[in-house]
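J.: Okay, here's the prediction I keep looking at, along with the sequence it came from:
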Amino acid sequence: MDVEISKSVLTDIAATTLEGIEGIELAQAPMKVGEVLRQQGGPRRTRALKVTREGQTVSIDVGLNVEYGRNLTGLATQAQRAVCENVELMTGLKVRAVNVTVLGVTLPAGHA
């Protein structure tokens, strides 16, 4: 019996995993000139998270914002490991790569 796992499920697993890591947030995908998606009257930007699947292997590209004062490489490595482990554990697919790009720095909560 074959079970098909959609890209949206893989994307949700990765996004949920990243939400559990303190000090990072999933960035918004940069928009190209003229590329504005409208939803409920306003522009909507998609998350900087892309899943590419080839057979039983998956590659994941992630864009993150990191809280100011945090260790960028440490959090990026933690994000890579957590996404890889959760996707493999939950789906049985092999993760070829989790490519993390830090797209921005945010202020800690409570700072204006």
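T.: That came through, no problem.

J.: contacts, neighbours, all on C-alpha from now
T.: OK.

J.: how about the strands of this structure, start to end?
T.: For the chain, the strands defined by DSSP state E cover 24-26, 37-39, 42-44, 49-54, 57-67, 94-106.

J.: ok, and here's another one to check against it:
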Amino acid sequence: MDVEISKSVLTDIAATTLEGIEGIEVAAAPLKVNEVLRQQGSARRSRALRITREGQHVTVDVGLNVEYGRNLVGLAGQAQRAVCENVELMTGLKVRAVNVSVLGVTLPKGNA
């Protein structure tokens, strides 16, 4: 019995996993991507999160904003491990790589 897992489900698993890590957030997609999506009528804000699937293997590329004062390398590593574990656990697919790019620094939530 074959079960097909859509890219949007894989994207949601990765995004939800990352939302659970304190001190990071998935960055907004670059402006060019947002402009294209607006022109296509998508009201949903695009994120810097891309899933590439080749058969039973998945590669995740994610751009993160990290809270000022946090350890960038530590949080990036935590994000990589968590996304890899959750995608493999929930789908049975193998994660080849979770590529993290830190795109920005944000102020801590209490300082807004």
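T.: Received it, and whenever you're ready, just let me know what you need. No experiment lies behind these values; they were computed from the predicted model shown.

J.: Rebuild the strands of structure 1 as JSON lines, extending it with distance to Ile13 of structure 1 and mean neighbour count.
T.: Output for these, formatted as JSON lines (distance: least, C-alpha to C-alpha, whole Å; neighbours: other C-alpha atoms under 10 Å):
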{"stretch": "strand 24-26", "distance to Ile13 of structure 1": "13", "mean neighbour count": "21"}
{"stretch": "strand 37-39", "distance to Ile13 of structure 1": "24", "mean neighbour count": "10"}
{"stretch": "strand 42-44", "distance to Ile13 of structure 1": "21", "mean neighbour count": "11"}
{"stretch": "strand 49-54", "distance to Ile13 of structure 1": "11", "mean neighbour count": "16"}
{"stretch": "strand 57-67", "distance to Ile13 of structure 1": "11", "mean neighbour count": "20"}
{"stretch": "strand 94-106", "distance to Ile13 of structure 1": "13", "mean neighbour count": "17"}
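
J.: Of all those, which one comes closest to Thr17 of structure 1?
T.: Among the strands of structure 1, strand 24-26 comes nearest to Thr17 of structure 1, with 10.4 Å by C-alpha to C-alpha.

J.: mean deviation of that closest one from structure 2?
T.: Its matched residues in structure 2 lie on average 0.4 Å from strand 24-26 of structure 1 after superposition (mean C-alpha distance after the TM-score superposition for structure 1).

J.: Fine by me, we can end here.
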